[in-house]
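Build me a model:
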Amino acid sequence: KTLTLSKTLLNGDTLPVSLITSNGYRMDMQDLNVDFGKRSALTDKEVAGDGPIGRFRANKMVLQPDANRLSFIGDVTIRITQQNKGGEQ
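Now for the predicted structure:
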């Protein structure tokens, strides 16, 4: 079975889809296709986000939790924020 999440309608306003991880990453996108049978998710639209190491964006994202893999595809940009030895930016 596949679940497709697109812009969420709330009181007439549309909201993008966001994924927030327990280790501090956030990814924002316009839609997300989830395949429960394959335990995977993908979006073929722009995805952007940030986390402990910095910011990123790509044209597409594929999530395969069984393979422990998150792939960003197409015009990928990553900006790594250097941290000092104490872990602060």
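
Every contact and neighbour count from this point should use C-alpha atoms.
Will do.

Now do the strands in the protein.
2-5, 8-10, 13-15, 17-20, 26-29, 32-35, 40-43, 47-51, 54-58, 60-64, 69-73, 77-80 (DSSP state E).

any chance of the ones you listed in JSON lines, plus mean neighbour count?
Below are the strands of the chain laid out as JSON lines (neighbours: other Cα atoms under 10 Å):
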{"stretch": "strand 2-5", "mean neighbour count": "12"}
{"stretch": "strand 8-10", "mean neighbour count": "11"}
{"stretch": "strand 13-15", "mean neighbour count": "11"}
{"stretch": "strand 17-20", "mean neighbour count": "14"}
{"stretch": "strand 26-29", "mean neighbour count": "18"}
{"stretch": "strand 32-35", "mean neighbour count": "18"}
{"stretch": "strand 40-43", "mean neighbour count": "19"}
{"stretch": "strand 47-51", "mean neighbour count": "19"}
{"stretch": "strand 54-58", "mean neighbour count": "18"}
{"stretch": "strand 60-64", "mean neighbour count": "18"}
{"stretch": "strand 69-73", "mean neighbour count": "15"}
{"stretch": "strand 77-80", "mean neighbour count": "13"}
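
Could you also give me the structure for this next sequence, so I can compare it with the first?
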Amino acid sequence: MSEIAARLTTQNRAWAHPGSNHDRVVRIALVLLPILIGALAAFLVSAPLFMGGDVSFVLDKNKVAMSPERLKIVAADYRGEDSKGRQFELHAGSAVQKSSAEPIVQLNQLNARLSLTDGPATLVANHGRYNLNTDQMMIDGPIHFQTTDGYVLNTNDATIDLKTRLLESGGAVTGNTPTGTFRANRLRADLDKRLISLEGNAHLRMTPKPARRP
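Predicted structure coming up:
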């Protein structure tokens, strides 16, 4: 080995010798680099929480679980007006709308309050379907309708138009009026005008009012 090569070899060994400048730089880097990496990772994780603006992301529709029910509400309220501007209110223990393209809302534990010419009336049913476009209710099962002036109607599987206050039953009906009781296989009624049309085995029992004493 030449004298120059031997001198370079000696210098290189001295540069990497323990206690040299290079050795101190390596030791410091072994400590600082993990700390810097940890700090950078913590900043990247926490930055969206402290920085303004929107955070966007993309979901693969083929990998995201889809719910069969688009919207489910507990204790739902619906309000509207009839053709004469009178208010009605529907309250349900729960409501389910399966699709935004389908205007039908499934209602459970239904309680409706209607404003009529002679005062308010209430309607109670266990299950029903409300059409958001037509303001019609299709009741499944028993229905109890009552006014404040003594009219009571009990029927099954009826359709009620909240705009016109017309009711058409799909099953047997019984009821009370201030003048007596009635029953029939089917019924059509104008709830606001108190006009009732009975169809099939109609029975009406009149209760005469007590005579006034002179």
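
export the strands of the first structure to CSV and tack on distance to residue 86 of the first structure?
Below are the strands of the first structure laid out as CSV (distance: least, Cα to Cα, whole Å):
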stretch, distance to residue 86 of the first structure
strand 2-5, 39
strand 8-10, 40
strand 13-15, 37
strand 17-20, 25
strand 26-29, 23
strand 32-35, 36
strand 40-43, 35
strand 47-51, 17
strand 54-58, 16
strand 60-64, 31
strand 69-73, 28
strand 77-80, 17
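
Tell me where the longest helix sits in the second structure.
helix 21-50 (DSSP state H).

which residues of the first structure does it align to?
Per the alignment by TM-score structural alignment, helix 21-50 of the second structure matches no residues in the first structure.

what sits against the most centrally placed residue in the first structure?
The centroid of the first structure falls nearest to residue 27 when counting by Cα atoms, centre = their mean (3.3 Å). Going by Cα atoms under 8 Å, 6 or more residues apart in numbering, residue 27 of the first structure touches 18, 19, 20, 47, 48, 49, 50.

Tell me which two in those residues are the farthest apart.
The distance between the two most remote of those (Cα to Cα) is 12.9 Å, for 20 and 47.

Residue 115 of the second structure is in contact with residue 88, isn't it?
Yes - with contacts counted by Cα atoms under 8 Å, residue 115 of the second structure reaches residue 88, the gap being 6.2 Å.

Could you measure from the aligned partner of residue 3 of the first structure in the second structure over to residue 29 of the second structure?
Aligning on TM-score structural alignment places residue 3 of the first structure opposite residue 137 in the second structure. Separation of residue 137 of the second structure from residue 29 of the second structure (Cα to Cα, to the nearest Å) stands at 75 Å.

What separation do you get for residue 31 of the second structure and residue 21 of the second structure?
16 Å.

Could you do residue 41 of the second structure as well?
30 Å.

Please apply the same query to residue 171 of the second structure.
Distance, residue 171 of the second structure to residue 21 of the second structure, using Cα to Cα: 99 Å.

And residue 92 of the second structure, by the same measure?
80 Å.

Comparing those two, which shows the higher neighbour count?
Just comparing residue 92 of the second structure and residue 21: by other Cα atoms under 10 Å the higher neighbour count belongs to residue 92, 23 against 12.

what's the angle between the host helix or strand of residue 113 of the second structure and strand 136-147?
Here residue 113 of the second structure sits within strand 104-116, counting by DSSP states H and E. Between strand 104-116 of the second structure and strand 136-147, the angle comes out at 30 degrees (axes from the mean of the first three to the mean of the last three Cα atoms, to 10 degrees).

Return the distance of strand 104-116 of the second structure from the chain's centre.
Using Cα atoms, centre = their mean, to the nearest Å, the mean C-alpha position of strand 104-116 of the second structure is found 15 Å from that of the whole chain.

whereabouts in the first structure does it align?
Going by TM-score structural alignment, strand 104-116 of the second structure lines up with nothing in the first structure.

got the buried residues for that strand?
104, 105, 106, 107, 108, 110, 111, 112, 113, 114, 115, 116 (16 or more other Cα atoms under 10 Å).

In a markdown table: those residues, plus distance to residue 190 of the second structure.
Below are these laid out as a markdown table (distance: Cα to Cα, whole Å):
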| residue | distance to residue 190 of the second structure |
| --- | --- |
| 104 | 24 |
| 105 | 24 |
| 106 | 25 |
| 107 | 23 |
| 108 | 25 |
| 110 | 21 |
| 111 | 19 |
| 112 | 16 |
| 113 | 16 |
| 114 | 13 |
| 115 | 13 |
| 116 | 11 |
